[in-house]
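[1] from the sequence below, what's the structure:
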Amino acid sequence: MSRTDSDDQLGFDQNVDYLGRALRAIVPQWVAQRSITTTVTTDRPRYEVGDEIRITVVFENRLPVPMVVETPRQRLWGWEVDGQLEASDQPYYVRDRPNAFYFRAREKKRAHVTWDGRFERRDESARVPAEPGEYTISAYLATDDERPRDGTTITLR
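    Prediction:
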């Protein structure tokens, strides 16, 4: 259902950024979170039921200095369809160990995921195709509060 372009388990290559680590100690998280913007786009606004929807998520550090955004669990970011994480009502288990998302100055991090137009339901053995209608696809940084997020609406016919 979801794939990233990177082999990195978190979806982004995380090179060691020593300046970013130093800034993490002195820059408040509310500043770091507000320095990152999130943008979500799809390759087109309308699809037929059953089409695959290619979703592009871009996280951008708007500042000319490195930033580090801390997350309370291992998940750095997520995507949703109508508020359902990865188009599923299945519970996701992510380690409660904190993590950090490092950004170089003015860096953009891009991920591509594909939604197959189906919802995974925990009480059914099969995946359920989405009904025709409008759906909101959103993505966010996985912080506890004031998540940098964005969304776009698509129509299934």
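
[2] contacts and neighbour counts: CA atoms only from here.
    OK.

[3] which residue comes closest to Asp43 once chain neighbours are left out?
    Arg54 (6.1 Å; Cα to Cα, 6 or more residues apart in numbering).

[4] run this one through as well so I can compare:
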Amino acid sequence: MRRIYDSRALERADDDPFTPEREGDDARGPRTIDWTAFSHAFTPLALRHRGLSVAVSTDKRRYERGDPVEITVEFRNRLPFPIRIRTESPNRWYWAVDGLRNASRIPRAVPDRPAAFSFARSERQRFRREWPQRIRVADDEWEPVDPGRYTIDVGITRPDADDRGLVDRTEIEIVD
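    This is a model prediction of the structure:
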């Protein structure tokens, strides 16, 4: 039986493209391409926006008063290559109840620095949130909502998200 060093398995031929590079071998450069950065540089902004779908759903349409509302958010890259969308905040997406982000009247302190929301080719990203049918009115105080219809919005954190189709809405009803 031959040992591994007798088989020459650890040797590397310079013309074999399937052998790993040696450390410090910068003469030929990297062998991989950052496809996300590449597509971000060459894909038009309008195409990136059209390629991304936003969907929000709940487990039911009607809820008894006090029952938690299960919210499912899905972002999907419909394109066969990776895309990246710039956001105005490190919070790449938001959810809101009747226009109140995170069902709160208290604005969250989030730094005003841009970020990016990245998707691999044909990638789906799903998130789940639970709304306890309460609106935050102070740091330690929540008020229950009255029966009625409420709109749940989800969108990418961009000022032009609604114009670009990067927002979705669903309506629920709370009954006594």
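
[5] hmm, back to that, in what helix or strand does the residue nearest to Asp43 of the first structure lie?
    strand 53-61 (DSSP states H and E).

[6] can I take it that Leu19 of the first structure is in a strand?
    No: applying DSSP: H, G, I helix; E, B strand; the rest coil, one finds Leu19 of the first structure to be helix, outside a strand.

[7] now the equivalent of it over in the second structure: how far from Ile83 of the second structure?
    Matched across to the second structure, Leu19 of the first structure falls on Trp35, judged by TM-score structural alignment. Trp35 of the second structure is 9 Å from Ile83 of the second structure, where distance means Cα to Cα, to the nearest Å.

[8] which of these two has more neighbours?
    When Trp35 of the second structure and Ile83 are compared for neighbours, Ile83 comes out ahead with 30 against 14, by other Cα atoms under 10 Å.

[9] and the aligned partner of Arg54 of the first structure in the second structure, what does it touch?
    Aligned by TM-score structural alignment, Arg54 of the first structure pairs with Glu70 of the second structure. Neighbouring residues of Glu70 of the second structure by Cα atoms under 8 Å, 6 or more residues apart in numbering: 58-59, 128-131.

[10] and those residues, which are buried?
    When the contacts of Glu70 of the second structure are checked for burial by 16 or more other Cα atoms under 10 Å, the buried set is 58, 131.

[11] redo the contacts of Glu70 of the second structure as TSV? Include distance to Ala46 of the second structure and secondary structure.
    Below are the contacts of Glu70 of the second structure laid out as TSV (distance: Cα to Cα, whole Å; DSSP: H, G, I helix; E, B strand; the rest coil):
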residue	distance to Ala46 of the second structure	secondary structure
Thr58	29	strand
Asp59	32	coil
Arg128	28	strand
Arg129	29	strand
Glu130	32	strand
Trp131	33	strand
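
[12] now, among the contacts of Glu70 of the second structure, which is nearest to Phe42 of the second structure?
    Of all those, Arg128 has the smallest distance to Phe42 of the second structure: 32.6 Å, by Cα to Cα.

[13] quickly note the distance from the equivalent of the closest one over in the first structure to Asp96 of the first structure.
    Counting by TM-score structural alignment, Arg128 of the second structure lines up with His112 in the first structure. The gap separating His112 of the first structure from Asp96 of the first structure is 25 Å, by Cα to Cα.
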